[in-house]
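> could you work out the structure for the sequence below:
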Amino acid sequence: MKLLSSNNYKKEFVTAFPGDDSGNLTPRQTPGVLYSKVIPTPVEKVTLLAWSAELAQELGIANPDDELSLAILGGNHVTDAMYPYAACYAGHQFGGWAGQLGDGRAITLGEWETHKGNSWELQLKGAGLTPYSRRADGRAVLRSSVREYLMSEAMHYLGVPTTRALSLVATGEPVLRDMFYNGNAAFEAGAIVMRAAPSFLRFGNFELLNSRKETDNLRQLVDWTISRYYPHIQGEDKIISFFKEVVERTAHLMVEWQRVGFVHGVMNTDNMSILGLTIDYGPYSFLDDYDPDFTPNTTDLPGRRYAFGKQPSIAYWNLGCLAAALLPLADKDALVAALETFKQQYWQKYYAMMGTKLGLDQVSRLDTDLILQVEKTLATLKPDMTIFFQLLIDLPLYMGSAEEVAAYFNESLYEELTEAQSEQLYTLISAYLERLNKNTIKRQASQELMRKTNPRFILRNYLLHQAIEQLNEGKTELFEQLQEALKDPYSTKHNAFFQKRPEWATQQAGCSMLSCSS
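The predicted model follows:
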């Protein structure tokens, strides 16, 4: 185990590509470079609020018990072995080209090499101004930082590909934020998250270089990305093979989001990982009541571009933007053909995933009709998604009437069913039980499959809201409880959190709807 303050960090990204070494923090365009050197802006007082001991163990990082390591987590110290920088990238935001964006409040300190020989980028979010902060201050508030820290780790334990979070610190400084962009700005407690990932490269890194016609830099970035993160890809068609694998990883990620009911909230191309990871946790939410049209992001209204049910199609659209960025380097028809594999990849993976959620031994063509019936019924009845699938695990093998079925699933319902809805649910459950009777695996094996696929604990927004409010009052109990519960989301150990969203949270700011500042 090595201290953050004494490690010999690698600098492969900044060594490989042109950058702006001036350290100038003035917001500006930076053509011709892929990053700008940025020294974090010191804060008043660094206080450790959370430390992911499991991730630290995996990476070989010692606890930040020494003064210098703690100072690093708050941006108050940079070692001689580090080269802190903000990456430059672009993106499509809400369907429109936004031009240069870049790390506006994220600063990568360096690359940490693990005992296995692979490297992880360590990045501070909220550590001050960068040349890409535009009109912002480069800071982050406790509210958004708690959400990022907890959800990064929650997604990991759910088995969803994600960036990670190593630490959360308070800065002792107030940060001015207009939470809903409605003119009601207020000071909030400041905080910084240390994020970790093999890479934070996004679709937007490649889009920027193409938009600026920096073909040599684009080719160099693609070759570097393949050699570093896709080393098994070789040959003359390696760019097409690379893109195909990004398509496959992205399809897998979308299926995993749908499996657990996760809604990202802001699927801009600059928020899409080239490694197929969940990246940039802002106005996200898990589904409470099942609603394909749900978006947690106030900025996404009224169009609901990034609603739960639209996420796979938006991923496909975003991959199209990445394909367009690669056009100077690869054949158009081959790129289009690779892009079109997304649909088959997604639906094949999706139906297989739904089969495991339902405890089926295999998914046949006829089973897809059942899966569609499940989706349609849930969209009509809008039960709590997590609780509904948990109840499905222990469903009695005989349900005699619509009333009996409705009573069994009552724990998951937010509203009393109408007679027609009760009949619709009964029809579904009857068809489902008939299908279970045809399983070639035993009931116990089917249930075990379902328990591994359907989470029992999810990090609901109202729980996050309560934990944040308590932290602002100096209370840590719920925050600590959530840190433990998220590590074991498929067990029954944390049944205190196994309940529907309370009525008070339906319209509560920070529980139902959030903004991009969240």
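> contacts and neighbour counts: CA atoms only from here.
Noted.
> residue 195 belongs to a strand, doesn't it?
Yes: assessed by DSSP: H, G, I helix; E, B strand; the rest coil, residue 195 belongs to a strand.
> next, the second sequence, to be compared with the first:
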Amino acid sequence: MFTFHHRYAELPAMLWADGEPTPVAAPGLIVFNTALASDLGMEAQPDDARMAGYFSGNQPLPGARPMALAYAGHQFGNFVPKLGDGRALLLGDVFDHQGHRRDIQLKGSGRTPFSRGGDGRAPLGPVLREYLVSEAMAALGIPTTRALAAVTTGERVMRMPAEPGAVITRVAASHLRVGTFQFAAVRGDHEALKALVEHAIERHYPELAREGNDEAPNARYLAFFEAVMHRQAYLVARWMGVGFIHGVMNTDNVSIAGETLDYGPCAFMEAFASNTVLSSIDEGGRYAFDQQPAMARWNLARLAECLMMVMDGDEKARVDEATAALSRFDAVFARERRNVSADKLGLEAASEGATPLMEALEDAMQRGRMDMTATFAALYRLAVEPGDERRRDLLALSEAPQALSDWLERWQHARVTDHDAERLAAMRRANPVIIPRNHRVHEAIHAAEDGDFQPFYALLSAVIQPFEDTPEARRLGTPATADERVRRTFCGT
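Coordinates of the predicted model:
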């Protein structure tokens, strides 16, 4: 199967707890990611029954050592000093074909020492949502955890109402979060905090490792912080480039590796509105679409607070250094947004005009209640085939076509795609034909809850090829009608 290592078990024992999956009644394999498994070193694929046993937790994977990881977190701004994996177990880490460590984790496998009275289970719907959206994000080229397997349990989990149960197997660069550092910091354990920093540097930022690096600890820790900051800016800019709204950007959901972590009430915006909120638990709009950069900066500030505890010097000097580092986030994010905008609009790479032109288009989309994905897909087709027909197709998407027509005049003068194949290719990669539209995800989930997984398989097949302009992609990628529109998404905990 896999060659497991257990690097996390070498960290201080306060940061994890051994655990065992709770067996389920009747595991059944829904889907297995053969290509990902091969990249993780799996040489032979057992039959479906054995796979269901392994990835439900009923049968131990050879070499695995299940453990639940400890972390704290700010949840919607409120600090909770002890959270941890209440329904997930890290089985171990493996090396992929590129030589990178990757965690393999069961999620929904039963109670752990961090369950806090919960059942440790996952409903089928959130499992299918995470599988679909994480694999779609990977296909879009956006850093993300991956889905290796999904299994039904043959049991109901007690939600409102009771729902079919399932387990997902998640693969991540690591499961280190801002909340992991907060867990050690709030307990005043400087040695555990230093061990975490060194582990994170070794695993994700080896160019900063102590060996062969003569920088003082403060300089290395600040360099580590800035590296995490750059990855968060890169990530959030690319979320926003496809209209993705995470929904729960709590510090316990912020990956130190810069991956999209935890797909709870996440969703993709359809009709463009900068303040869109789709999560049912985000009542105040804290994590609205346009608030995501500010929330990334806020979460990074919490990481900086932890790192200051292990830096040398007096308090004022440490605060000044961390504040100066954090103050660079806005410029870093602005650069990443500019790069994304240039690609989406078919402009010169790093074009200084990309951001204002994108802001003008967003204004036209909002005024015209235009579907974001459909707009950019149509804009790409116009770039490929300039002419009145494609222009009319694009204008037909808007309820305020004059505003869009005025914008198109500006774009025509700015774009370079008609004579630059490289930029045209970049424009294609930035503008998918299909995303996991909320109503399609809900259709797939409801059908699966009734025992029909074909809509799930069809949608999965389409979203992992998001740039293929096929009849099926267009069918599944069509914006929701007023009756189909999903206005709220829900968390599975």
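> can you pull the TM-score for these?
The TM-score (TM-score structural alignment, normalised by the length of structure 2) is 0.92; 475 aligned residues with a CA RMSD of 2.1 Å.
> which position in structure 2 pairs with residue 52 of structure 1?
Residue 52 of structure 1 maps onto residue 33 in structure 2, with residues paired by TM-score structural alignment.
> for residue 132 of structure 1, same thing?
In structure 2, residue 132 of structure 1 lands on residue 114 (TM-score structural alignment).
> what secondary structure does that match sit in?
Classified using three-state DSSP, residue 114 of structure 2 is coil.
> quick one: it and residue 83 touch, right?
Yes: if you go by CA atoms under 8 Å, residue 114 of structure 2 and residue 83 touch, sitting 6.5 Å apart.
> what do those two both touch?
Common contact partners of residue 114 of structure 2 and residue 83 (CA atoms under 8 Å, 6 or more residues apart in numbering): residue 70.
> from residue 82 of structure 2, how far out is the match of residue 132 of structure 1?
Per CA to CA, to the nearest Å, residue 114 of structure 2 is found 8 Å from residue 82 of structure 2.
> these two: who's more crowded?
residue 114 (21 against 16; other CA atoms under 10 Å).
> check structure 1 and tell me which residue is nearest its centre.
residue 278 (3.3 Å; CA atoms, centre = their mean).
> what residues are up against that residue?
Contacts of residue 278 of structure 1 by CA under 8 Å, 6+ apart are 160-163, 253, 272.
> so what sits against both of residue 114 and residue 82 of structure 2?
residue 70.
> give the aligned equivalent of the residue nearest to the centre of structure 1 in structure 2.
Under TM-score structural alignment, residue 278 of structure 1 pairs with residue 260 in structure 2.
> kindly report the same for residue 504 of structure 1.
Match for residue 504 of structure 1 (TM-score structural alignment): residue 483.
> for residue 462 of structure 1, same thing?
Under the alignment (TM-score structural alignment), residue 462 of structure 1 pairs with residue 439 in structure 2.
> rewinding a little: OK, contacts around the closest residue to the match of residue 132 of structure 1 other than its chain neighbours?
Nearest in space to residue 114 of structure 2, with sequence neighbours left out and distances taken as CA to CA, 6 or more residues apart in numbering, is residue 86 at 4.6 Å. Applying CA under 8 Å, 6+ apart to residue 86 of structure 2 gives the contacts 68, 111-116, 118, 120.
> just residue 179 of structure 2 next, same as before
71-74, 251-254.
> hmm, 10 Å instead?
With contact set as CA atoms under 10 Å, 6 or more residues apart in numbering, residue 179 of structure 2 has these partners: 70-74, 79-84, 185, 250-256, 299, 302-303, 306.
> just the buried ones from those residues?
70-74, 81-84, 185, 250-256, 299, 302-303, 306 (16 or more other CA atoms under 10 Å).
> can you map out the strands along the stretch 151-300 of structure 2?
163-172, 244-245, 267-268 (DSSP state E, counting those that start in this stretch).
> average distance between the last one and structure 1?
When structure 1 is overlaid, strand 267-268 of structure 2 sits 0.6 Å from its aligned residues on average, using mean CA distance after the TM-score superposition for structure 1.
> how far apart are the helix or strand encompassing residue 143 of structure 1 and its match in structure 2?
Element membership for residue 143 of structure 1 (DSSP states H and E) is helix 142-158. Following the fit onto structure 2, the mean deviation recorded for helix 142-158 of structure 1 is 0.7 Å by mean CA distance after the TM-score superposition for structure 1.
> what span of structure 2 is that helix aligned with?
Here helix 142-158 of structure 1 aligns to structure 2 at residues 124-140, judged by TM-score structural alignment.
> and if you look at stretch 368-377 of structure 1?
So stretch 368-377 of structure 1 sits over residues 355-364 in structure 2, by TM-score structural alignment.
> and for the match of residue 52 of structure 1, nearest residue in space, chain neighbours not counted?
Leaving aside its chain neighbours, residue 33 of structure 2 sits nearest to residue 148 (4.9 Å; criterion: CA to CA, 6+ apart).
> tell me the SS of the one you found?
strand.
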